[in-house]
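K.L.:
Here is a sequence with its predicted model. Questions after.
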Amino acid sequence: MSAAQDESRKRNKRRYLAGQQSKRWKGTRQLEVGMRGILITCNMDEKKCMAEALNLLNEYADKVYGPEQQDDNGSSSSEEEDIDAALKKEVAQIQAAGAKQERRFQALDSGANNIIFIRTQNLEPDKLVHHILSDLHSTKKKKSRVILRMLPVSGTCRAYQDDIVKYLTTFLEPWFGKPNCATYQIRFKARNSSHNKRDDVIALIAGIVDQLNPKNKVNFNDPQLTIIVEVIKTVCCFGVVRDYNLYRKYNVQEIIKENAPKPDATAKVDEKPTEQEHKSETNQEEKKGEEQSSKTVQQDCEDGDKGEDGGE
């Protein structure tokens, strides 16, 4: 075999294997009920966003949890090895690795445009994202170009009210169940889904939080906790995060700006749809929050607030 033919077959091999690797995260894998991870919004370029997100998450996960242990797939096989045998060997290794071991981060189809879902394994997405934002907030280093927001998803359920009530009654207990109490706000967004109205879902969740502990108190200006609700098609994603307002609604572009003004002052320029939605949502939530939490606003939650403020 000539050197040119040998080089051509090696090129074909690399392209084939690259295609197999791509199918591992593309294919039919998508956001489903029962998953945990991180929703990442971007501006049009989803492919570049995925690459940036995986690089950023792996960089910080290596610092927090240590390097990920991976099996050697034998990609540096000897030059003398038969190319067909090498192909079969690597395909078998890829299939075996996928069957017995899930990667720490896996990019999946979110079901919505301009947003990707990174599934996580063996780590807490809320703590990792908070660590990333805390570092970016203090260092002001720009580490991405197309990533906008990083929203941790600590739990998912079917996007129907009966399922939401059943799931959140248990899910929210560690943060809002007695003896714990906290000031909070609810941020809701629906994508490719029209069967859940914002006001209805917010009122439903506020009622659950009130039942868990009447001392929980709505606060839009400086809440200790923010309940993030993201509905995509028939999946409802939940996260409970700290410093949501401080870290600019978890926007990695805004958080690195020096002497950045309050979110309401800059979102008009950089996130028009989000800010307009935020104003409308805030007004609606304030009215609903006053109705749903008339009893809780009168309760004294000072002691609980101090306990929750310790944070990360």
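P.N.:
That came in fine, so what should we check first?
K.L.:
can we go C-alpha only for contacts and neighbour counts from here?
P.N.:
Noted.
K.L.:
Residue 114 is in contact with residue 44, correct?
P.N.:
Yes: with contact defined as CA atoms under 8 Å, residue 44 counts as touching residue 114 (5.5 Å).
K.L.:
okay, those two: which has more neighbours?
P.N.:
Neighbours of residue 44 and residue 114, each counted by other CA atoms under 10 Å, are more numerous for residue 114; the result is 17 against 13.
K.L.:
how much space is there between that one and residue 207?
P.N.:
As judged by CA to CA, to the nearest Å, residue 114 and residue 207 stand 32 Å apart.
K.L.:
list the buried ones in stretch 117-130?
P.N.:
117, 118, 119, 120, 125, 126, 128, 129, 130 (16 or more other CA atoms under 10 Å).
K.L.:
Second structure for comparison follows:
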Amino acid sequence: MNNKRKGKKQYYAKQQKKFKQDDQNGAVINLTENLNGFLITCNNNEFRCLKEAYNILNDTAERIYGTYSNGEASESNVNDVDIEASIKAELDGLKSSKVRRFIQAKTKCNNILFIRSNDENIEPDRMVRSIFDYVKNSGESNCRFIQRFIPVCGTFKAIESDKFVPQFSELFSKFASKEDQTFSVIAKVRNNSTFNSQTKLKETVILTILKERPNWKVDHNKPKIMVLVNIVQRAGCISILENFIELSKYNLVEYGEAVKKLEKPINENASDVKAPSDTQIEIENEPDIMKTIPNQLSSET
């Protein structure tokens, strides 16, 4: 028994040492602007959560996109390139972080992880949909430490609040549907003193969306689209999510439990899955922002 525990400790010590080496070699970067990927929350056990996330992402990407190749290896003309230099370059390439399909970007916030991809083909929305579809079809979430698994379509610098609107507008316009939609907004601020009011941030996001998409309507009860804005230290993450309530607020464990409670066959459409009855959108019990928005819009036109 003691040998088994010792073996586990040695394994995790080696893994932690590897992640530290990756950090020192530049494989792990801090969360910053111009990234897309996955924002993952957990309740302590960040290291095990990260390990679970890597396993899920690699398995899903393999299933959707096939085996990953970073595209750096190429045939060389032996007449033009020194053979020894070519071999050294290949070995350096194998050691590079770019060989890995997914890599962490440090958030410096407890229980908040961000994973980016070196693979340009990766579409975070498609990946997360496939992950939840797998849970729906298999009835298993395949995780213990991951809570929310949220695709992020883009990030921006969250240092100056006056620059937030143009940055958000650019990303939102690029990824949001132009079709008629109902929407709601959830905004979270963590370890950032610039955005000291989540309610004010939420109001700004709603106003900006209504200007960019005049055909969208606010619906806090049953929105088709949930817009998440997560300010994490100096970076802001934007997510445009469908089926937010049906997917248990993108909580993998809760969604897996909801699937198990269903009496319907598990191979039906994911849209048939209902979240637990106590699931509610977090914005509902907050101050009614929309009472002040029409006046603001009229004064600005």
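P.N.:
Sure, I can see it. If you're wondering where the values come from, they're calculated on a predicted model, not measured in any experiment.
K.L.:
Which of the buried residues of stretch 117-130 of the first structure fall within strands?
P.N.:
If you go by DSSP state E, these have 117, 118, 119, 120 in strands.
K.L.:
Check what contacts the helix or strand hosting residue 201 of the first structure and list those residues.
P.N.:
Using DSSP states H and E, residue 201 of the first structure sits within helix 198-212. Residues outside helix 198-212 of the first structure that contact it (CA atoms under 8 Å, 6 or more residues apart in numbering) are 161, 165, 168-169, 172-173, 176-178, 186, 188-189, 216, 284-285, 288-289, 292-293, 296.
K.L.:
Now render the buried residues of stretch 117-130 of the first structure as TSV, adding distance to residue 199 of the first structure.
P.N.:
Compiled in TSV, these are given as follows (distance: CA to CA, whole Å):
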residue	distance to residue 199 of the first structure
117	25
118	28
119	29
120	30
125	27
126	25
128	30
129	28
130	28
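K.L.:
out of those, who's nearest residue 18 of the first structure?
P.N.:
Of all those, residue 18 of the first structure sits closest to residue 118, with 19.7 Å by CA to CA.
K.L.:
which residue in the second structure lines up with the closest one?
P.N.:
Counting by TM-score structural alignment, residue 118 of the first structure lines up with residue 115 in the second structure.
K.L.:
who are the neighbours in contact with its match?
P.N.:
Counting by CA under 8 Å, 6+ apart, residue 115 of the second structure touches 37, 38, 39, 40, 102, 103, 104, 105.
K.L.:
rerun at 10 Å
P.N.:
Going by CA atoms under 10 Å, 6 or more residues apart in numbering, residue 115 of the second structure touches 28, 31, 35-40, 50, 53-54, 57, 102-107, 151-152.
K.L.:
Just the ones in helices from those residues, please.
P.N.:
50, 53, 54, 57 (DSSP state H).
K.L.:
counting contacts, what elements does the strand or helix carrying residue 265 of the first structure pack onto?
P.N.:
Following DSSP H and E, one finds residue 265 of the first structure within helix 263-270. For helix 263-270 of the first structure, the elements it packs on are helix 272-292, judged by 3 or more CA pairs under 10 Å, 6 or more residues apart in numbering; DSSP states H and E.
K.L.:
could you point out the longest helix in the first structure?
P.N.:
Max-length helix for the first structure by DSSP H is helix 3-25.
K.L.:
Mind telling me which residue is nearest the centre of the second structure?
P.N.:
residue 38 (2.3 Å; CA atoms, centre = their mean).
K.L.:
ok, back up a step: so can I have TSV of the ones in helices among the contacts of residue 115 of the second structure showing distance to residue 137 of the second structure and neighbour count?
P.N.:
Converted to TSV, those look like this (distance: CA to CA, whole Å; neighbours: other CA atoms under 10 Å):
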residue	distance to residue 137 of the second structure	neighbour count
50	24	21
53	19	22
54	21	17
57	17	20
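K.L.:
circling back: and the contacts of residue 115 of the second structure, which of them are buried?
P.N.:
The buried subset of the contacts of residue 115 of the second structure (16+ other CA under 10 Å) comprises 28, 31, 35-40, 50, 53-54, 57, 102-107, 151-152.
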